[in-house]
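Colleague: sequence unknown, structure follows:
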């Protein structure tokens, strides 16, 4: 597989699609993962999943070390807080401030249905001038229709779409021009965030062709080294 991945990596350099991976492929800290991933991907999705977990807030020393790698980043903001409540946006603002040195190309939030969520989102963008993408966190891609006419892009988690029985064709047809980032992972019928071997090759080709046409980042959102390498090999060999 390593030989095939090396050949595929050469092809990746001439592709208009960028490939990303989350910052926890190995059971190690973010900087260890980023250094490992530099061989394989164009971009790393920095995961900050829990605002309540002590130690998960961005550390300025770690951020400086990450910035020094020269890697391109996107940031997954914490999703464990209700962002329909104004006071919780202070957490997002704090994360955004600490992560500024990375110049991330986007900051991803899980979409919510409440009107107040979008009101606070618009205020956040006006205040920070940061790029933002809104992700379907589960079986809720229909909420993309609520996104206001503001500088907000869609993070289409196609792994979630497929896991819940949706189709990639529908997402691309309805939201294609507004997609700024793709999350991709397989489902074994019980769990998602599995290897891409569980996704039909024709579906993967459709996603890859769309991402290349739109010059998008596709994040292979699996969290285990062997499954990641297998998935990368599958995607790049199409």
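Modeller: Here it is on my side, so go on. Keep in mind that this is a model prediction, so the values were computed, not measured. Numbering: from 1, shown residues only.
Colleague: CA atoms for contacts and neighbours, from now on please.
Modeller: Fine.
Colleague: Give me the nearest residue to residue 160, chain neighbours excluded.
Modeller: Using CA to CA, 6 or more residues apart in numbering and skipping the chain neighbours, the partner closest in space to residue 160 is residue 138 (5.6 Å).
Colleague: contacting residues for that neighbour?
Modeller: 160, 161, 164 (CA atoms under 8 Å, 6 or more residues apart in numbering).
Colleague: Check it against this one:
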């Protein structure tokens, strides 16, 4: 058992309710809450300015910060320039909306078609992503607050983009297990650029593997390997689960390795 070196977070959808009620219920137990803004349409689904004001007040009362998961129904990597422009404009609106609050990072998906495209397709995807980022990043005050999330393709494929635009990384360790990517290599590639970790259980006995479940449901060897990386990590670790039972199981599993893990 060692002292927890990282800040601990979870999502704003532990209870089947809106963001603010979830923050009120769970905020006192965590250092940070991941505000889930998966959709951009209709515009009413994006929290209002008044919502952000209330979230800012709650953050002060509960001694909290937030990270914001940006919408995934748009793509900076879209083949068409109009779609990339729409994605960039939408993301800028969401970032601007939340910027008055105590937000440490904004998590961005650089989506890629699945399965992995051939070599020429990868080069085209990287160029589309570059052009999309060129529409977004110059207008941001602090590009390092954008954390590019590791998804279902090798994280190596966006290394140059992260470095070129001065971005950070969200290392989703559950995705690493689900898709068979090397966690150690990701930590070697990005080091201190990993501003945020998404942590969730994966049942690799199923086909396809089921992710975003409790850490207590993981295979023991995969769980131990993941914990070894967390023992040296000092950023924010977000338990990216969406049910109370999954959160409780994850906290119980973490408490066997680290001090100062809350119980809910």
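Modeller: Received, thanks. Here the structure is a predicted model, which is why all the values come from computation and not from measurement.
Colleague: What does the superposition give as a TM-score?
Modeller: The TM-score (TM-score structural alignment, normalised by the length of the first structure) is 0.85; 224 aligned residues with a CA RMSD of 2.1 Å.
Colleague: which SS class is the aligned partner of the residue nearest to residue 160 of the first structure in the second structure?
Modeller: Here residue 138 of the first structure is matched to residue 152 in the second structure, going by TM-score structural alignment. With DSSP: H, G, I helix; E, B strand; the rest coil as the basis, residue 152 of the second structure sits in coil.
Colleague: Same question for residue 45 of the first structure.
Modeller: Applying three-state DSSP: residue 45 of the first structure is strand.
Colleague: my guess is it contacts residue 21, does it?
Modeller: Yes. At 5.8 Å, residue 45 of the first structure counts as touching residue 21 under the criterion of CA atoms under 8 Å.
Colleague: between the two, what contacts are shared?
Modeller: residue 219.
Colleague: More neighbours: which of those two?
Modeller: residue 21 (30 against 24; other CA atoms under 10 Å).
Colleague: Could you pull up the contacting residues of the equivalent of that one over in the second structure?
Modeller: Superposed on the second structure with TM-score structural alignment, residue 21 of the first structure falls opposite residue 10. Shown in contact with residue 10 of the second structure (CA under 8 Å, 6+ apart): 30, 32, 33, 34, 238, 239, 240, 241.
Colleague: one more time with 10 Å
Modeller: Residue 10 of the second structure makes contacts with 23, 26-27, 29-35, 66-67, 198-199, 236-242, 247, as judged by CA atoms under 10 Å, 6 or more residues apart in numbering.
Colleague: Surely it forms part of a strand?
Modeller: Yes. Under three-state DSSP, residue 10 of the second structure sits within a strand.
Colleague: Okay, strands next: where are they in the second structure?
Modeller: With DSSP state E as the criterion, the second structure has strands at 7-11, 32-36, 65-69, 103-108, 146-149, 168-172, 194-199, 201-203, 210-213, 236-239.
Colleague: For the ones you listed, give me a markdown table that also has distance to residue 127 of the second structure.
Modeller: Formatted as a markdown table, those follow (distance: least, CA to CA, whole Å):
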| stretch | distance to residue 127 of the second structure |
| --- | --- |
| strand 7-11 | 32 |
| strand 32-36 | 28 |
| strand 65-69 | 23 |
| strand 103-108 | 17 |
| strand 146-149 | 16 |
| strand 168-172 | 19 |
| strand 194-199 | 23 |
| strand 201-203 | 32 |
| strand 210-213 | 30 |
| strand 236-239 | 30 |
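Colleague: Now do residue 139 of the second structure: how many residues are near it, please.
Modeller: Around residue 139 of the second structure there are 10 residues (other CA under 10 Å).
Colleague: Just to check, it is in contact with residue 165?
Modeller: No. Residue 139 of the second structure is not in contact with residue 165 according to CA atoms under 10 Å; the separation is 11.9 Å.
Colleague: which ones are touching the residue of the second structure most remote from its centre?
Modeller: Going by CA atoms, centre = their mean, the residue of the second structure most distant from its centre is residue 120, 28.3 Å out. Each residue near residue 120 of the second structure by CA under 10 Å, 6+ apart is listed here: residue 126.
Colleague: Can you get me the start-to-end distance on stretch 67-78 of the first structure?
Modeller: End-to-end distance for stretch 67-78 of the first structure, by CA to CA, to the nearest Å: 20 Å.
Colleague: I meant stretch 75-88 of the first structure, not that one.
Modeller: OK, stretch 75-88 of the first structure end separation, CA to CA: 18 Å.
Colleague: and what of stretch 109-124 of the second structure?
Modeller: Using CA to CA, first and last residues of stretch 109-124 of the second structure are 17 Å apart.
Colleague: what do you get for stretch 159-175 of the first structure?
Modeller: Using CA to CA, the two ends of stretch 159-175 of the first structure sit 16 Å apart.
Colleague: do the same with stretch 170-188 of the first structure
Modeller: 21 Å.
Colleague: okay, and it goes to which residues in the second structure?
Modeller: So stretch 170-188 of the first structure sits over residues 185-203 in the second structure, by TM-score structural alignment.
Colleague: got the buried residues for that stretch?
Modeller: 186, 190, 193-203 (16 or more other CA atoms under 10 Å).
Colleague: Out of these, which two sit at the greatest distance?
Modeller: 193 and 203 (28.2 Å; CA to CA).
Colleague: Can you give me the neighbour number for the residue nearest to residue 167 of the first structure when sequence neighbours are not counted?
Modeller: Using CA to CA, 6+ apart and skipping the chain neighbours, the partner closest in space to residue 167 of the first structure is residue 161 (6.6 Å). Residue 161 of the first structure has 22 neighbours, counted by other CA under 10 Å.
Colleague: list the contacts for the aligned partner of residue 161 of the first structure in the second structure?
Modeller: Alignment note: residue 161 of the first structure maps to residue 176 in the second structure; criterion TM-score structural alignment. Applying CA under 10 Å, 6+ apart to residue 176 of the second structure gives the contacts 150, 151, 152, 153, 154, 155, 182, 183, 186, 202, 226.
Colleague: Verify the stated contact: the second one with residue 171.
Modeller: Yes. Residue 151 of the second structure is within contact range of residue 171, at 8.8 Å (criterion: CA under 10 Å).
Colleague: Could you check which of those two has the larger neighbour count?
Modeller: Legend: neighbour count by other CA under 10 Å for residue 151 of the second structure and residue 171, higher for residue 171 (26 against 20).
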